[in-house]
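Engineer: got a sequence here, can you build the structure:
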Amino acid sequence: MATTTQDAPLAAATALVEKAKADKALRPTIAGFFDEATFTVSYVISDCATKEAAIIDSVLDYDAASGTTGFESADRIVEYVETSGLNVVWLIETHAHADHLSAAPYLQEKLGGKLAIGADIVRVQDVFGKMFNAGSDFERDGSQFDHLFKDGDTFRIGNLEGIALHVPGHTPADMAFLIGDAAFVGDTIFMPDFGTARADFPGGDARQLFQSIRRLLSLPRETRLFLCHDYKAPGRDVFAWETTVGQQRDENVHVKDGTTEDEFVEMRTSRDRTLSMPNLIMPSVQVNMRGGRLPEPEDNGVSYIKIPVNAVGRPAK
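Structural biologist: Modelled structure (predicted):
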C-alpha cells in the first residue's frame, strides 16, 4: 500500500518509523497497564536516555453502583514512574472514552505533564454538552486540556520524536500517536482476531473508520501497534494488546487486505446494531469531556452524574 504524496503527516510518520528501525535509541520503552474491569490498557512511554515519559489513556477506578472513585489503577502507574525515575511531560488521551473514566488530572497532580487530546474534542463537547444539558458554564472549546493536537502535529519525549494522526470514525476526535516505531491507536482497531471498534456513537462513521484504519495500515509493516482495549476473542485465553501493521493487514477479521470499504461498512453497521451501550458510558463521557474532571459540585458540595432518560441507545424491550 503506497503512501500518497498528499498525506504529508503519514509520510512524516513513515519516516519516523524508518529512523527508529535504523537507530534503536529512537525506539521508546513501553510499559502497559491492563485494567480488567474496563478491559483498558494504559501506557507509559519513555526515552531511556533522558528519562522523559508520556502516559496514554489512564484509568480512574469507578464503581457505578456506589458512585465512588478510586486510584488503584492510577497508582500502579505512579509507582512505576517513580520507581523508574521518569519525568512525565505528556498525559495524552487518544479520545474521549465512553468505557472508562480518565485519571489524567490525578496523575497530573502527582507527576506533572501537559494534558492533551485531539483538537476535535470540541465537537464531542458540543454534542454531549447538549445531551447532558451541561449548561453555559461548561466550556466547549477544549480549554480543559493543556494542548489540542491537530493532524500532523509533532511533539517530543526527550530524544523521541512523535507525530499525531487524526483517525476519526469511532468518534470524530480520535487520534493515533506515533512515537518512534510504535503507534498508539486508541479504539480504531483491536487485535487481529477481534477486529475493529464500533462506529455508532454520536459523530461516529463506519466509512470514515475504514479510511482511518487503512491510513494507519499504510505505515511500514514492522510498525508496532499498541491498542487501548482487548476483550479476548473466542478461542483465545489471554489478553493481548500489541500487534503490528503487517499482522493486521494479513489477519484482521474485519479489515485485512482485500476487504473493500463497502464490505466493511456493511459489516460494521450491521454489527453495531446488535451492540449494547458500554456500561460506563454515562459517567465516562461526562467526566472525559471535562478532561477527566468530575462535574462541578452542587451547593451541597457533591458532584453528580446525570443520566438522560431515553436519549441514548435503543429503548428497553
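
Engineer: can we go C-alpha only for contacts and neighbour counts from here?
Structural biologist: Will do.

Engineer: which stretches of the stretch 201-317 of the chain form strands?
Structural biologist: Applying DSSP state E, counting those that start in this stretch to the stretch 201-317 of the chain gives strands spanning 224-226, 242-244.

Engineer: can you list contacts of the first one?
Structural biologist: So that's strand 224-226. Defining contact as Cα atoms under 8 Å, 6 or more residues apart in numbering, one finds that strand 224-226 is touched by 181, 182, 183, 184, 185, 186, 241, 242, 243, 244, 245.

Engineer: counting contacts, what elements does the helix or strand where residue 42 lies pack onto?
Structural biologist: According to DSSP states H and E, residue 42 maps onto strand 40-46. Under the contact criterion of 3 or more Cα pairs under 8 Å, 6 or more residues apart in numbering; DSSP states H and E, strand 40-46 touches strand 29-35, strand 52-56.

Engineer: to compare against the first, here's another:
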Amino acid sequence: MAIQVEAFFHQDTSTLSYIVYDQDSKEAAIIDPVLDFDYASGQTATNFAQQLLDFVSKQHLSLKWILETHAHADHLTAAQYIKQQVGGQIAIGGGITKVQDTFQKIYNLAGSIKTDGSDFDRLFSEGDTFNLGVYTGQVLATPGHTNDSLSYVIDGHAFVGDSLFMPDAGTARCDFPGGSAAILFQSVQKLYALPEDTLIYVSHDYQPNGRELAYVARVAEHKSTNVHINTNTQEAEFIQVRQTRDATLGMPHLILPSIQVNIRAGHFPDAEDNGVSYLKLPVNLVGTKPQ
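Structural biologist: As a prediction, this is how the structure comes out:
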C-alpha cells in the first residue's frame, strides 16, 4: 500500500497542512501545521491544529515528525502545540540558522533568541533521510524563496513548501531577506529532475481567478505548464519575471508576528514579569512605507 496523504486547508492564510502516514505501522508526519492567530487582538487559537490532532487520533497514528518546509512568513506554526499534545520531532532546514541570524538583527533580539537552530529537534540538510514505517523520506534543499527552504520526498510525493505554487500560479516570491530568484531557479530544476509522475504538493493555494482549491500536480504538469518556470524557461527570463512581480507585492499580513514565532520552532518569546508574552513590531524598517 502506498503512503497516505491527507490535506487540510487553512482558509485565513491559504495554507495547506498535510498529514503523511504509513497505513500499516501508523507512523505519521505533519507538514507545516498552522496556529490560528488574530492580529488585531493578539489572540491565538488551536481550532485548525485540533483538526490535525483529531485525524491523528481517529486513524490511531503515532506522530514521529513535525516537518517545516521553512520558517513561514504568512502564518504562525502550531508545531509546539502539536508536540505538547502528541509528541514528534520538529524538523526544518539547516538554513534556519541564517534566517535566525537575519531576523534577530531586524527585531533587535541579540541575547534573547538562539541562532544555532537548537530550538528545533532536527536540522535537515540535502540528502538526509527519515523514516515513516517502511517508507524512507528524502530531503532536498530547495532554497531561493528563503535560505532554509526544504522539500520532502516520500514514496513519489514531494512536499515543496513555497518553492512552487500550482502551475497556474507559478512560484512564490524571492524578495525576503536571504531570498534569490537565481537560487530558486536552480532549486526548481532539482524538483523537475524528479520522476515525471512525482506528485508535487504545495504549501499555499490562493485560488487564482476564483478557481476551486488545488494543491497537487505532477512534475510533468509543472514542466509543461507552470506559468513562471517550465522546461522552456531560461534562468534570466525567470529572474526578470520574478523580480518584476516581487516589486509589486506588499508584505504578508502576518509576517511580523509569524517570523518571531517560527524561527523559534513555534515558541513565543518568554513571558515578561507580568506573565504576558509580547511580540515586537519594528517601525519603518520592514517593507515599504504606505503611499
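
Engineer: re earlier: of the contacts of strand 224-226 of structure 1, which is the nearest to residue 10 of structure 1?
Structural biologist: Within the contacts of strand 224-226 of structure 1, the smallest distance to residue 10 of structure 1 is 11.9 Å, found for residue 183 (Cα to Cα).

Engineer: test my guess that the closest one contacts residue 177.
Structural biologist: Yes: using Cα atoms under 8 Å, residue 183 of structure 1 makes contact with residue 177 at a distance of 5.5 Å.

Engineer: quick one: which of the two has more around it?
Structural biologist: Each of residue 183 of structure 1 and residue 177 has its neighbours counted (other Cα atoms under 10 Å); residue 177 has more, 29 against 26.

Engineer: mind checking what that one lines up with in structure 2?
Structural biologist: Applying TM-score structural alignment, one finds that residue 177 of structure 1 aligns to residue 152 in structure 2.

Engineer: right, and the helix or strand after whichever strand or helix holds that match?
Structural biologist: Per DSSP H and E: residue 152 of structure 2 is located in strand 150-154. Using DSSP H and E, the helix or strand that follows strand 150-154 of structure 2 towards the C-terminus is strand 157-159.

Engineer: that next one vs structure 1, mean deviation?
Structural biologist: Per the superposition on structure 1, strand 157-159 of structure 2 and its aligned residues are separated by 0.3 Å on average (mean Cα distance after the TM-score superposition for structure 1).

Engineer: follow-up on the earlier one: out of the strands of the stretch 201-317 of structure 1, deepest packed?
Structural biologist: Highest mean neighbour count of these: strand 224-226, a mean of 26 (counted as mean count of other Cα atoms under 10 Å).

Engineer: what about that one, how far off from structure 2?
Structural biologist: Compared with structure 2 after the fit, strand 224-226 of structure 1 shows a mean deviation of 0.6 Å (mean Cα distance after the TM-score superposition for structure 1).

Engineer: which part of structure 2 matches that strand?
Structural biologist: Aligned using TM-score structural alignment, strand 224-226 of structure 1 spans residues 199-201 in structure 2.

Engineer: before we move on, what about stretch 257-277 of structure 1?
Structural biologist: Aligned using TM-score structural alignment, stretch 257-277 of structure 1 spans residues 231-251 in structure 2.

Engineer: okay, buried residues for that stretch please.
Structural biologist: The neighbour-count check on stretch 231-251 of structure 2 (16 or more other Cα atoms under 10 Å) flags 235, 238, 239, 242, 246 as buried.

Engineer: ok, the corresponding residue of structure 1 for residue 25 of structure 2 - contacts?
Structural biologist: Correspondence of residue 25 of structure 2 to structure 1, assessed by TM-score structural alignment: residue 50. By Cα under 8 Å, 6+ apart, the contact set of residue 50 of structure 1 is 158, 159.

Engineer: cool, and residue 122 of structure 1?
Structural biologist: Neighbouring residues of residue 122 of structure 1 by Cα under 8 Å, 6+ apart: 140, 141, 142.

Engineer: same check, this time on residue 21 of structure 1
Structural biologist: Residue 21 of structure 1 is in contact with 27, 181, counting by Cα under 8 Å, 6+ apart.

Engineer: give me that answer again for 7 Å
Structural biologist: By Cα atoms under 7 Å, 6 or more residues apart in numbering, the contact set of residue 21 of structure 1 is residue 181.
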